[in-house]
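**Q** please find the sequence and the predicted model below.
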Amino acid sequence: MNESILRRVLLVIAVVGLAGGIGVWRTGLGPFDAGTIWTVATLPVVAALAISIMRDFWIGRFGVDAIALVSMSAALLLGQPLAAIVVAIMYAGGTVLEDFARGRAERNLKALTDRSPRVAHRQSTHGTERISIEEVVVGDTLLVRAGELLPVDGILLDASASIDESAVTGEPLPERRGAGDTLRSGTVNAGETFSMRASAVAEESTYAAIVRMVAAAQTAKSPFIRMADRFALFLLPATLLVSGAAWYVSGDPIRALAVLVVATPCPLILAAPVAFIGGVSRAARTGILMKGSTALEALAQVRTAIFDKTGTLTIGGAELIEIEAAPGRDVNQLLQLLASLEQASHHVLADSIIRVARGRQLMLSHPRDVREHRGAGLKGRVDNISILAGSRSLVLADKPLPGWARSGEEKYRDEPVLRVFVALGRRLAGVFTFGDAMRADAHDTLANLRSAGVTRTIMLTGDDGATAKRISSMLDLDAVVADAIPADKVAIVEAEKAMAPTMMVGDGINDAPALAAATVGVAMGARGATASSEAADVIVLTDRLGPVAEAVRIARRTRAIALQSIVVGLALSGVAMAAAAMGQIAPVAGALLQEGIDVAVILNALRALGDGRQRRA
């Protein structure tokens, strides 16, 4: 029989036995007296608990369930069957409560597993066939219909697609993807049917990794949880000592029984794992993967945060920083013309320009008579307008800059940027500046980390000092280290870790050693940096920095809830034991009191599943 069902059956037997005994006691009817009925209803719980304890002892595990066995057995031997049946109900009810609490905390894993992709539509010369995702191989062309889950990771082949990534990243609105963009399994096609090329098999795709990591978090024990388990081992001898002393001093064995009854914290020690599982599940809902409760506990204690620059504090690519337009020229028209022309280019900037134009909902035209000057720029016609785009030397030759463009030239003279000059009909119409731009949420993220208790923030980069200084001047940092090779990064991380628990945040392959060396490694995994993700303890699936601060907040709140549940629950049990030893609590009342404590503690631990922020009306 399933153990969860068995626990429910035992609870039903105990409750029916209690009710039946009370009925006989009140009416005086029936072949047996109330005490016999209560004793018989208690015995199945005692037997099941004894078997469970022996089985656990056989595999080297020992817990506080033994206190419940001792208290029920002592109640029966001392002729207190009512106390025994109440303890049996409290114990059986506690185990059912444990199942409920664990089920609530693990509900996210079940939801993840239930929506895992199972089929794919593979295209071939013979048409489209429906296959299991296990049959997909790298390079397969797959058709994804409207509303379907993406079966594996892949590359978009069509011009564009609308993807709902909420289940993977927590982003509520669909994202627009263009040809060549990376797509992740487990996301949903929120638009029209499109084609993609598989870049990974099912087991190595994003969604399978999410399920594996959250599943591992269900069983992994953090040092905090192991400490709670070890503490539980001292509870049995301490309880026996207090109950024996109460009996010795008072000469009343019932007092000893009352102490045993109130010291039955079976669900109590479950509070820590329930809270940690809840925290990991909560983080997964917001696009943050934590590799087990150990990672969560370590993250809760960080005091120093080290950030890589490129791709972490900055966007990590040639992004459009500024458009300077000649007087009388419309910025969006310039962008539309340039993006239309760049459709015929293979330059590294072409994708960025086209993406910005599409992001502004600009309609692109088909370029004609395109001629590429390798390494310098493009010339062609768009909507019957002659357009030349490229380097200053290509567009202006020896001509001087017009007055409106001189301020921009001075502004970016010593900056690591790319400048694209655009001429319409032989006259300079605009200048587009591209560079590694600061993430929009970088400043807020650092502020939120300080609010969460991080006292030291450092930027660690392999870039030169001038570039590092430009970025750091816009942020509230405690230190900046530039020109760092991977070995230098590891050395700096280890030096900081020796002074305080340290978090390293990075996204590139060269960050992997530093991520592994830190107390907690956090990988910006949205762009699929496999090496850094494998070395990290925490992976942020969204292409934003903000979730790093959110991960720390969730971790600290979760650990605080777990600690609160353990300390308050055991303190209340200690007070109840003292009161029982002094004869202030009877065995039956003690059992009811202890169950109330256990329920309160478990419900408190379940708060880790929530957001924790105060809502304003």
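**A** In hand now; what should we look at?
**Q** CA atoms for contacts and neighbours, from now on please.
**A** Noted.
**Q** and the one helix or strand Tyr248 maps to, what does it pack against?
**A** Assessed by DSSP states H and E, Tyr248 sits inside helix 223-250. For helix 223-250, the packing partners by 3 or more Cα pairs under 8 Å, 6 or more residues apart in numbering; DSSP states H and E come out as helix 65-77, helix 253-262, helix 271-285, helix 293-300, helix 546-581.
**Q** now distance to Arg226 and mean neighbour count too, for these, in TSV please.
**A** Output for those, formatted as TSV (distance: least, Cα to Cα, whole Å; neighbours: other Cα atoms under 10 Å):
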stretch	distance to Arg226	mean neighbour count
helix 65-77	17	21
helix 253-262	24	29
helix 271-285	9	28
helix 293-300	10	25
helix 546-581	12	21
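**Q** can you say which of these is nearest to Val431?
**A** helix 546-581 (31.6 Å; Cα to Cα).
**Q** quick check: angle from that closest one to helix 271-285?
**A** Helix 546-581 runs at 160 degrees relative to helix 271-285, counting by axes from the mean of the first three to the mean of the last three Cα atoms, to 10 degrees.
**Q** the helix or strand just after helix 546-581 vs helix 271-285, what angle?
**A** Heading C-terminal from helix 546-581, the first helix or strand you meet, by DSSP H and E, is helix 587-605. With the same axes, to 10 degrees applied, the angle from helix 587-605 to helix 271-285 works out at 20 degrees.
**Q** please identify the buried residues of helix 587-605?
**A** 587-595, 597-599, 601-605 (16 or more other Cα atoms under 10 Å).
**Q** what's it in contact with?
**A** Helix 587-605 has contacts (Cα atoms under 8 Å, 6 or more residues apart in numbering) with 82-83, 86-87, 90, 94, 97, 101, 254-255, 257-259, 261-268, 270-272, 274-275, 561-562, 565-566, 568-569, 572-573, 576, 580.
**Q** show me what the lengthiest strand in the chain is packed up against.
**A** Criterion DSSP state E: the longest strand present in the chain is strand 427-435. In terms of contacts (3+ Cα pairs under 8 Å, 6+ apart), strand 427-435 is packed against strand 319-325, strand 418-424.
**Q** same for the first one, what does it pack against?
**A** Using 3+ Cα pairs under 8 Å, 6+ apart as the contact criterion, the neighbours of strand 319-325 among helices and strands are helix 331-342, helix 350-359, strand 427-435.
**Q** okay, one more to line up with it:
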Amino acid sequence: MPSPKKALWSAVRLNRAVLALTVIGIVAHFALMPIAMAPVLGFATMDWPLFGVVAFGGGVLIVEIVLKLLQRDFGADFLAVIAFITGVVLGEYLAASLIILMLSGGQVLEAFAMRKASSALNALADRMPTVAHRKDGENITDIGLDDIAIGDLIAVFPHDTAPVDGVVVDGHGSMDESYLTGEPYVVSKAPGASVLSGAINGDAVLVVRAERRARESRYAQIMQVMQEAEQKRPKIRRLGDQIGAWFAPFALLVAFIAWYLSGDSVRFLAVLVVATPCPLLIAIPITIMSAISMAARRGIVIRDPTVLERLPTCKTAIFDKTGTLTYGRPELVEILPVTGRTASDVLRLAASLERYSKHPLAVAVLAGAKDRKLALGDVARVSEKPGQGLTGAVDGHDVAVTHRKKLIAGDPAMVDILPPSVSGLECAIMVDGAYAATFRFRDNPRADGKHFVGHLGPVHHFKKIMLLSGDRESEVSHLSQLLGIDESLASQSPEQKVAIVRREAANAPTLFMGDGINDAPALAVATVGIAFGKHSSVTAEAAGAVIPESSLQTVDELFHISITMRRILLQSVIGGMVLSIIAMGFAALGYISPVMGAVLQEGIDVIAIANALRLSLVHNIHADLVDGDD
């Protein structure tokens, strides 16, 4: 069975063929008009080129519309079938050919415009290699990505792109993972360190053991998200079908009344021809894809296009704390070593190991070591399992970076050894199996947070703003007061977050913003879910929009992109339909012939589509000032 994508492009090629034949047939018709008026087999010679158009193009048209009707898609396209059949019955072959030209031309234009509008989304595909270098002993063989098996050893050459998720087994170097974070962030790599597909290697050869198949890798997930964004049929597109559903009976009624009152069947045809707004409805997906492209140029991944429709309607805003209203980049503020160890010694060991971690606290530990000008040690046997912490060997010492709960669960006596728990973030350091120190961190609020939260009500008409977090009450309350959020809830589990978001969404359209796997369920049940997709692919999958660079300014740009999209879309749809209705009135009164009506409707549709494409040409989007420095 052909894939949906192949079927789509087969339909595009077929419509191109129909369009080419129709243009040739119409041109030949007008070319023969001065010299071939004599009838042949009872038909004017100049009409014979149109018969091929009617036979081939009309057959394709009828098959496509019948398939839509079988799917209960009763829209404006149905008018085209009636108008086409009426034109053939009445001998208006030019009008029938122009209907085919209008439909096939509109569909070809749609394919071109949507491909043009979504070009920014396809840029990711250019990063991925087409082959991988499989290492078997001393031999290296080039294989296709689909041939990579779990456990294969893959050599990643300098400046190449990692083709699959895996773990380094040989080599020391670094990789650029900025496509995940939106920031120029290079991660050091050593045996035991994880590698994400799509990351660009540095200057050294790394041998990576494949942990996933290429189609299951992180990069493949990103590409799947992008494809879903293009293929998913959003609610606002169905609005176009709804318009067609009421417009088609209305146009038929006007056509029948014109025919009945005038007794002229040609008026029936003229009304239907001028009322065929199929390319007009193409303006809807073009506008949507243009908005998705504009968002992509600003580092926003629109996973579900419905967010562009729903975002301006949201009245309740709910935020997670860490990584959303804070930077998600904690700073090391205190080191509490046990007797017999110095803060610098423990920090040097921990920082040496943290070089190979992508945990948010790793950056803070490394920054602390850099501030103290500590020389980092040699590392081996790096391991980082979710929920288990980071382990490895540093200069012959077994070092583990873990957390309070894990230590107490393993040894309840640790309650008396660990320092008192306070607000904020912390981690515990073990050296050679013994507790060595506790590191404490502080995650500062975003500089633009107060401005952003404060403008949601006056500018974007939000009625309620909440802060939900799994952190301690003292941290959450402190942040709420700083940002001016009246309602906040602390120590919330993922299940509790889901219940709260679902309750609020039942009362009013609700926006939820979060960062982290524990936010994924809440993102999924909100009217609109926006993820700061820096660390978790699960979060990105659950959200309707993903902002990798974690910027509230970018969120505000998304607001304005969606507002602009709705405005342009309504201009195209309502304006085009109004012009069509006016033209229907003139056709019903006999002032517009079927051929004139087809030309006029084509002009209306081109105007509507050109207006829709206007969004893809916009490079600057207005956004409100949310800079914390102003």
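**A** It's in. Fair warning: this is a prediction, and the values are worked out from it, not measured in the lab.
**Q** if we can go back for a sec, so the helix holding Tyr248 of the first structure matches what in the second structure?
**A** Counting by TM-score structural alignment, helix 223-250 of the first structure falls onto residues 235-262 of the second structure.
**Q** show me the contacts for the residue sitting nearest the centre point of the second structure.
**A** Central residue check for the second structure by Cα atoms, centre = their mean: the C-alpha nearest the mean position is that of Ile302, 2.3 Å away. By Cα under 8 Å, 6+ apart, the residues touching Ile302 of the second structure are Met226, Ala229, Ile292, Ala295, Ala296, Gly544, Ala545, Val546.
**Q** check which residues of the longest strand of the first structure are buried.
**A** Leu428, Ala429, Gly430, Val431, Phe432, Thr433, Phe434, Gly435.
**Q** output the residues you listed in CSV; the columns should cover distance to Gln333 of the first structure.
**A** As requested, the buried residues of strand 427-435 of the first structure are exported to CSV (distance: Cα to Cα, whole Å):
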residue, distance to Gln333 of the first structure
Leu428, 14
Ala429, 11
Gly430, 11
Val431, 13
Phe432, 13
Thr433, 16
Phe434, 18
Gly435, 22
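**Q** and which of the residues you listed is nearest to Gly521 of the first structure?
**A** The closest of these, once distances to Gly521 of the first structure are taken by Cα to Cα, is Gly435, at 27.1 Å.
**Q** for Arg355 of the second structure, state which of the contacts of Ile302 of the second structure is nearest.
**A** Nearest to Arg355 of the second structure among those, with distances taken as Cα to Cα, is Val546, at 26.8 Å.
**Q** name the element the aligned residue in the first structure for the closest one belongs to?
**A** Matched to the first structure by TM-score structural alignment, Val546 of the second structure sits across from Ile539. Taking DSSP H and E as the criterion, Ile539 of the first structure maps to strand 538-540.
**Q** how close does that strand sit to the second structure?
**A** By mean Cα distance after the TM-score superposition for the first structure, the fitted strand 538-540 of the first structure averages 3.3 Å away from its aligned residues in the second structure.
**Q** just the residues contacting that strand, thanks.
**A** Taking Cα under 8 Å, 6+ apart as the rule, strand 538-540 of the first structure contacts 287-291, 295, 520-526, 533, 547-548.
**Q** looking at those, which is nearest Arg371 of the first structure?
**A** The closest of these, once distances to Arg371 of the first structure are taken by Cα to Cα, is Ala526, at 35.8 Å.
**Q** once you drop chain neighbours, what's closest to the closest one?
**A** Nearest in space to Ala526 of the first structure, with sequence neighbours left out and distances taken as Cα to Cα, 6 or more residues apart in numbering, is Leu541 at 4.6 Å.
**Q** would you confirm that that neighbour contacts Val522?
**A** No. Judged on Cα atoms under 8 Å, Leu541 of the first structure makes no contact with Val522 at a distance of 10.7 Å.
**Q** quick one: which of the two has more around it?
**A** Each of Leu541 of the first structure and Val522 has its neighbours counted (other Cα atoms under 10 Å); Val522 has more, 32 against 24.
**Q** pull the contacting residues for that one.
**A** Val522 of the first structure makes contact with Met503, Met504, Val505, Gly506, Leu515, Ser533, Ala536, Asp537, Val538, Ile539, Val540, Val548, according to Cα under 8 Å, 6+ apart.
**Q** next one: Asn444 of the second structure
**A** Counted by Cα under 8 Å, 6+ apart, Asn444 of the second structure has contacts Thr326, Tyr327, Arg329, Pro330.
**Q** need the counterpart of Gln216 of the second structure in the first structure.
**A** If you look again at residue 216 of the second structure, you'll see it is Glu, not Gln. Using TM-score structural alignment, Glu216 of the second structure lines up with Glu204 in the first structure.
**Q** list the contacts of the residue nearest to Leu337 of the first structure when sequence neighbours are not counted.
**A** Ranked by Cα to Cα, 6+ apart and with sequence neighbours excluded, the top spatial neighbour of Leu337 of the first structure is Val382, at 6.4 Å. By Cα under 8 Å, 6+ apart, the contact set of Val382 of the first structure is Leu337, Ser340, Leu341, Ser365, His366, Pro367, Arg368.
**Q** just the buried residues of those.
**A** Buried among the contacts of Val382 of the first structure by 16+ other Cα under 10 Å: Leu337, Ser340, Leu341, Pro367, Arg368.
**Q** would you mind measuring from the second one to Val356 of the first structure?
**A** Okay, so that is Ser340 of the first structure. 12 Å (Cα to Cα, to the nearest Å).
**Q** I am finished for the moment; much appreciated.
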